[in-house]
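*Asks:* Output the structure for:
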Amino acid sequence: MDPVKPRLTVRDMCMAAVHAVRASWTADRRGVLTVVGLQLTTAVGLAGALLLLRGMVNDVMTSVDGSGTGVDLGRLIPGVIVLVALGAAGGILQMLSGVRQQILTDRVDRHVISLVLGTAAHTGLLEFEDPDFHDRLQRAVHASRRNPAMVVMMLVEMLQAALTVLAIAGVFITIAWWLLPLATLSALPLFKAAKDRRNAVYAMHHSLAENHRRRQYLEQLLTCRDEAKEIRALNLGATLHARWDTEYAQELTGMTRLIRTHAGREIRAKLLSSALILGVIASVWTLVNTGMVSLAAASTGLAGLWLLSSRIGSASQMLNSVGQTLYFFKDLHNFAAAGAEPPPALTEPASPFRTLRARGVTFTYPGAARPTLHGVDISLHQGEIIALVGANGSGKTTLAKILAGLYAPTGGTLVRDGDPATDLYQLRHGCAVVFQDFVRYKLTAHDNIAFGRIDDQPDDSRIGHAAEAAGVSALLESLPNGYHTVLGREFTDGTDLSGGQWQKLAIARAFYRDAPFVILDEPTAALDPQAEADLFARIRHLFAGRTVLLISHRFSSVRSADRIYVLDSGRVIEHGTHTELMRTQGRYAELFLTQAAGYLDAAPA
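*Replies:* Take a look at the predicted model:
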C-alpha cells in the first residue's frame, strides 16, 4: 500500500512564507529593510517610466495630428534623457539589491542551520530511537542546507513582482484600467501549473526522506576514514557503491516521471496564457480603430502589459523551480518548534546521593513490540561499586541509560534519597558515563578531556590530573603539540591513537567530569590485560566516595564489586556478592565457570 501523500494547502504556503520572513528578519533586519527599500524604489521608478513614456507618445501623436508636419524631436530629448537616467538608476539599484541579497541569504543560511543544529543538540536521546524523528530531521537538514537562500531569493522575487504589478496597475488605472483584469486572467493557468508541480515535488521528497538517509549512510561508509579499512578488507566498495546507485536511481526515476508529467501541463498553460494575451492585444487594436481608446493610451498600456506578462512568466518559472522550498521551510519550522528547550547551565558541582533506587522500572523503545526492561529493582549506595552482568541483549546498557538520566522509564520510578527523580537533566548533571561505543572526538586531546565538564571553563591542571588518573598523561605529553594535538589524521598536523589509548582518553573524560555517580560500560574492552588489571586494582581508590556502576562481560573485573546484579531478558534474576552468587550456583555461577573454563583449558599441562 502506498504511503499517504502529505496534504499541502495555500494556508501552509502562506504560513511557511511568514516563517521565512521571520527567520530573515531575525537573521538580518537591516538587510531585509534595505532589500525591500531597493525593490520598492525600483518599482516606483518603473511606474514613473511608464507615465513618462505615455506623455512622450501623447506629445508625438498630438504633434502629428495637429500640424501634419514632422515631429519636433527636440521636444523628446529631455524625456529620452530622463528615461535613460531612470534605466541606469534602475540597473544600479538592481545591482546593489543583488549584492545585499547575497549577504542576506548567507546570514539566513547561518541562522536556520544553527536552528536545526541547536534543536537536534537539545533533543532527548529517546527521540533518536524513533525512525519518524530521523525522517523529520532529514527533511529539516535538507531544508537548512539547500533551501533557506532560495526561500529568501524567492520572497524577494515575489516582492519585486508584486511591487511591479502594483506599479503597473497604478498606471493602468489612469490609462487603460480594463487591461488589468484581462492580464490577471492570463496569469492563472501559469500559476495553477506551478502549484501542481510544487505540490508533486514536495510530496516526492517527503516520501524519500528515508531513501536520503540510506544514501548518506552508504556515502559515509565509502568516504570516511574509520570505515575504510574494513570496506577494503572485505572488498565491499563495489557492492556498497552499487547499492548507493540503486537508491539514487529510485529518486531519479520518480523525478523524471514527475518532470515529464508536469512539463506537458506547463506547456499547455503557457499556450493558454499566450492566447489570452493575444486576445487582449486584438481587443485593444479594435478599440483603437474605432476611436474608443487613443493610440497613446493603448501603446503605453500594451507596453505595461508586456512588462506585466514578463513578470508573471518569471514568477511562474520561479515557482516551478523553487516554489516547493517554502514547504521545506515549513518542515524546518515544525522540527525546530517541536524541539526541547536547551537545559540550563549548571556550574555548581552535583551533590552526591546516599541512595539511588530503580523500583519496578519498565522500558520500551519506540516502535518495539515488547519491553526491553520488565519491572527492574536495583539499589545503589554512595561509595559502592555495583556490577551489572548478563548476556548480550539482556538490557544492561538500557538500564544504565535510565539511571544516567538519558531515558525516562516508561513504567516504574527512580527514587533518589527517598524522593522521585523526575528531572533527567539533574540526573545527567551528576553522572559521568563511559560507553562501550564512546565517541572519538577528532579534535584536540585537550578538548577530548575538557568535554567531560563543558559547563566550566577548562582547567589545565584538572585535565592533566584526569589524564594521569586514566594512565594516558605520558602519551599525551609526548604528542607533537602535547594536549593541543589534533587527534585525526584527516586534519593538518593531526595524529591518531590506538583503540586502547582512545579508551583511556574516554576514561580521563569521566575523571574530569568529577561526578558523584560514574557508569563504566565495558570500560576496558580495548585495553590490554595488564592495563585492565592496573585500572581495576585502582578503581576503588580513584573513585573513592563515588558510586560506580560497572557493566562488564569479564567476570574477573566484577568479582570484587560490592553487589552484582544479573540481568536476563530485561529482568533481574539474581543479585548479591560474588561469594553469595557462586554459593547459590545460579546463572551467575554458570557464566563465571564457563568463562573461567576457557582460561583453564588454555593453561599449560
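
*Asks:* going forward, measure contacts and count neighbours with C-alpha atoms only.
*Replies:* Noted.

*Asks:* What sits closest to Arg359 if chain neighbours are left out?
*Replies:* Of all residues not flanking Arg359 in the chain, Asp377 sits nearest, at 4.8 Å (Cα to Cα, 6 or more residues apart in numbering).

*Asks:* what element comes up after the helix or strand where that neighbour lies heading to the C-terminus?
*Replies:* Using DSSP states H and E, Asp377 sits within strand 373-381. Of the helices and strands lying after strand 373-381 in sequence (DSSP H and E), the nearest is strand 385-389.

*Asks:* Give me the packing partners of that following strand, helices and strands only.
*Replies:* With contacts defined as 3 or more Cα pairs under 8 Å, 6 or more residues apart in numbering; DSSP states H and E, strand 385-389 has these neighbours: strand 547-551, strand 563-568.

*Asks:* biggest helix in this structure, by residue count?
*Replies:* Scanning the chain for the longest helix, with DSSP state H as the assignment, gives helix 237-289.

*Asks:* list the buried ones in stretch 251-265?
*Replies:* 251, 255, 262, 265 (16 or more other Cα atoms under 10 Å).

*Asks:* re earlier: what angle sits between the strand holding Asp377 and strand 547-551?
*Replies:* 140 degrees (axes from the mean of the first three to the mean of the last three Cα atoms, to 10 degrees).

*Asks:* how about this one, so we can line them up?
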Amino acid sequence: MKKTKIFGLFLKEVWRTNKLQFLYLILTSIFASGQALLVIYLSKMVIDNVFTLDLKSFAISLGLLLLGKLSLSLLTNLFTKKNKEATLKTEKLMNKSLSDKIMNLEYSLLEDPKVLDLRERAAFPITSIRIIESFVGYIGKIVTGLLTLFGVVVLIAMQSIILLGLIILVIIAGIIFSVKMQNSIKKQQESIIPWNRVTNYLFSIAMNDGEQKNHRIYNTSKLVIDKTFEAMQPMFEGLNRIYRSVAGLSISRNIASTIAQSLALGYGAIRVLSTTFGPSISIGDFSVIISSTEKFTNAMGEVVFYFNEILVNIDYLQPWGEFMMLPDHKLEGKDKNMGPLETLEFRNVTFKYPNTDKVILDNISFSINKGEKISIVGINNAGKSTMVKLIMRFFKPDSGQILWNGIDISTLDNETYLKNISGVFQDFKLFPFSIYENLLIDQSGEQKVWDSLEKVGLKKRVEALPNGVHTNLDKSLDENATNFSGGENQKLAIARAINKEASLLILDEPTAALDPIAESEIFEHFSQLVEQKTSIYISHRMSSSTFCDKVLVIDEAKIAAFDSHKELMKTENKYSELFNVQAQNYI
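*Replies:* Sure thing, here's the model as predicted:
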C-alpha cells in the first residue's frame, strides 16, 4: 500500500472512531499559534508606546498583551488536555476496532500463517508503541506550525518581500539537508532491527522459566550471556552512528536558523538606522521582524520535521493498513425463524479448502435427528473437524447444502443460528477471568455453574478455592488466581459447553488432555452431561463411539458407514478395522 493510502486510512479510522479528536486538535492548534502571533504583534505596540512615551497607550497595550496571552494560554492548556483525553479514547476505540476486525475476519484467513503473522505486526504499532498518540501529536504540531507560518509570513511580508524570500531560501536549504539526515537515521535504525530481534530472543532464553532447568543442569548461562553480548555489539555500534547523525541534524538546523535570524537582524537594524531599503522603521517593527523570523524558522522546522516523522513512521502502520483491508466474514442470511434442532442434514456436500485442490468432503449426505448422539471417526485429516467448521459456518460448502430443520443454514441469521450451537474444540481457550464468568459468559445463575462443575467432577476442587467460582484463572495476571492443570481446564471447557442453552452440542476431541481415569468418568456420564441435546462427538479414541447412538465413518472424503457401534462391529469394514487396531494397542 502507498503511504498516502495508509495515512488516509488512518485518518478515516480516527474520524470514524472519535470525531472530537479532530475538533480538539484543531482548537489546540488555533489557540497555540494565536498565542504566538498575538505576543509578536502586541509586543510591537508595547515597545512603540515606550519609545513614544505614551503612558496610556502603553498601559492598554500591555494589559491587552497580558490578558490575551493569559487567555490563549489557558485555552491552549484546556484543549491540550482535552486532546490528550480524546487521544486515549481514540487509542482505546482503535484497539477495539482492531479486535473487532480480528473477530470478523474471513475465517479461512485465520488459518493462513501469513495472515496470522500480519495480525501480530498490525497490532504491534497500536498496542506496543502507541503510534496513535505519536501521529495525533505529529498532526497537531504540523497544523500549529502551518497556522503560525501563515501568520508570520504575513507579518514579515508587511515589512519586506525580499527579506521573506531570502529567509525562505535559507530555511529550504536547511530543510533539504535535514530530510537527508533523517532518512539516513531511518536506514541506520532499520540496520539494527535484526540485531535487536536477536538480542531480545537471547534475553528471552535467559529469562524464560522453562529454560532455567537447562541453565542449571548444563551450565548454559555463560554461553547464553556471551552470545547475548556478542549480538549487542553491532547494535551498540549502530546506535552510536545514530547518535552522531542526530547531532549532525541538530547542528544543520541551528546553522540554517542562525543564518536566517542574522539576515533579519541585519536587515532590521539597517531599516531602523537608515532609509537604504525604504522608510525608517520603529523599534517595534524591528522586534516584529526578529520575532517573526525566529517563529518562522522554528515553525517551518517543526512542520518539515513532523511531516517527515509521519513519512518515516507510516511504515509501522503498513501491516495495520493491509490487515484492516482484509475481507470480513460475510454471512448474508437474515432468517431468524429456525427453532431448536429437529434434524441436521448434509445433502450432497462437497468441500475443499481455499487455494487447495484436495477434496476433503466429496458429495456426502447424511442426517442427524433430535436427541441423537453421533460419533464421527476416521483417520487423521479425514475431514472430521472440517465437518464441524462447515456446521459452524466458518466455511461454505463448494456445492450441496447443510439443512437445519430443512432450512439451508446459509439463509439463517448467524447470531440466532450460533445461539443454538455449543461446543468444545481441540484448541479451546479459557479467559483470564473468574470461573463463573468463563462458564456462563453472558448468562447468569451461580447454581447452574456449580451443577455443571459437579457433572464434570470439579465441584470439590473449586469449593476448596478461597473465592470459589469467583476465583480468577491465570496467575500471570492475578496473584490471587489459580492455575488449573490441562485436564482440569478441559473439564471447565466441557462445563462451559453444557451450560449453554443450545440444542446442538459439538465435542471435538473434548478429552484429549484428560488422563484415562478422568476420560473414563466423562465417557460413563456422557448421557448425563449432554442431557437431551443432540450431540456430535469427535475423538481419536474409538472407545468413545460405544456410548453414541450412531457412528459416522469418513474415509477418503466419503462416508464409509453410518450405523451403531454394535452393527458396525458385526462385519469387516473401515470402522471395525480402526477399532480393533486401537484396541490391540491399548491391551
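
*Asks:* List the residues that contact the residue opposite the residue nearest to Arg359 of structure 1 in structure 2 once aligned.
*Replies:* Mapped onto structure 2 by TM-score structural alignment, Asp377 of structure 1 lines up with Ile364. Contact analysis of Ile364 of structure 2 by Cα atoms under 8 Å, 6 or more residues apart in numbering lists 346-350, 558-559.

*Asks:* which one of those is nearest Ile168 of structure 2?
*Replies:* Set against Ile168 of structure 2, the nearest of these by Cα to Cα is Thr350 (69.7 Å).

*Asks:* helices or strands up against the helix or strand where the closest one lies?
*Replies:* Using DSSP H and E, Thr350 of structure 2 falls within strand 343-351. Judged by 3+ Cα pairs under 8 Å, 6+ apart, the packing partners of strand 343-351 of structure 2 are strand 361-369, strand 399-404.

*Asks:* and Leu27 of structure 2, which of those strands is closest to it?
*Replies:* Closest among those, using Cα to Cα: strand 399-404, at 56.7 Å.

*Asks:* what's the mean deviation for the next helix or strand after that closest one versus structure 1?
*Replies:* On the C-terminal side of strand 399-404 of structure 2, the nearest following helix or strand under DSSP H and E is strand 407-408. For strand 407-408 of structure 2, the mean deviation from structure 1 after alignment is 3.2 Å (mean Cα distance after the TM-score superposition for structure 1).

*Asks:* circling back to that earlier point, deepest of the helices and strands packed on strand 385-389 of structure 1, which one?
*Replies:* Mean neighbours per residue, mean count of other Cα atoms under 10 Å, is largest over these for strand 547-551, with a mean of 25.

*Asks:* and that one, which stretch of structure 2?
*Replies:* Strand 547-551 of structure 1 covers residues 534-538 of structure 2 once aligned (TM-score structural alignment).

*Asks:* so how far is the matching stretch from its chain's centroid?
*Replies:* Its chain's C-alpha centre and that of stretch 534-538 of structure 2 lie 35 Å apart, by Cα atoms, centre = their mean, to the nearest Å.

*Asks:* just stretch 173-184 of structure 1 next, same as before
*Replies:* Distance, centroid of stretch 173-184 of structure 1 to centroid of chain: 46 Å (Cα atoms, centre = their mean).

*Asks:* do the same with stretch 478-487 of structure 1
*Replies:* In terms of Cα atoms, centre = their mean, the centre of stretch 478-487 of structure 1 is set 32 Å apart from its chain centre.

*Asks:* quick one: that stretch aligns where in structure 2?
*Replies:* Residue span in structure 2 matched to stretch 478-487 of structure 1, by TM-score structural alignment: 464-473.

*Asks:* what's the closest non-adjacent residue to the residue nearest in space to the middle of structure 1?
*Replies:* For structure 1, the residue sitting closest to the mean C-alpha position, by Cα atoms, centre = their mean, is Val141 at 3.2 Å. Once flanking residues are discounted, Val141 of structure 1 sits nearest to Val116: 6.9 Å by Cα to Cα, 6+ apart.
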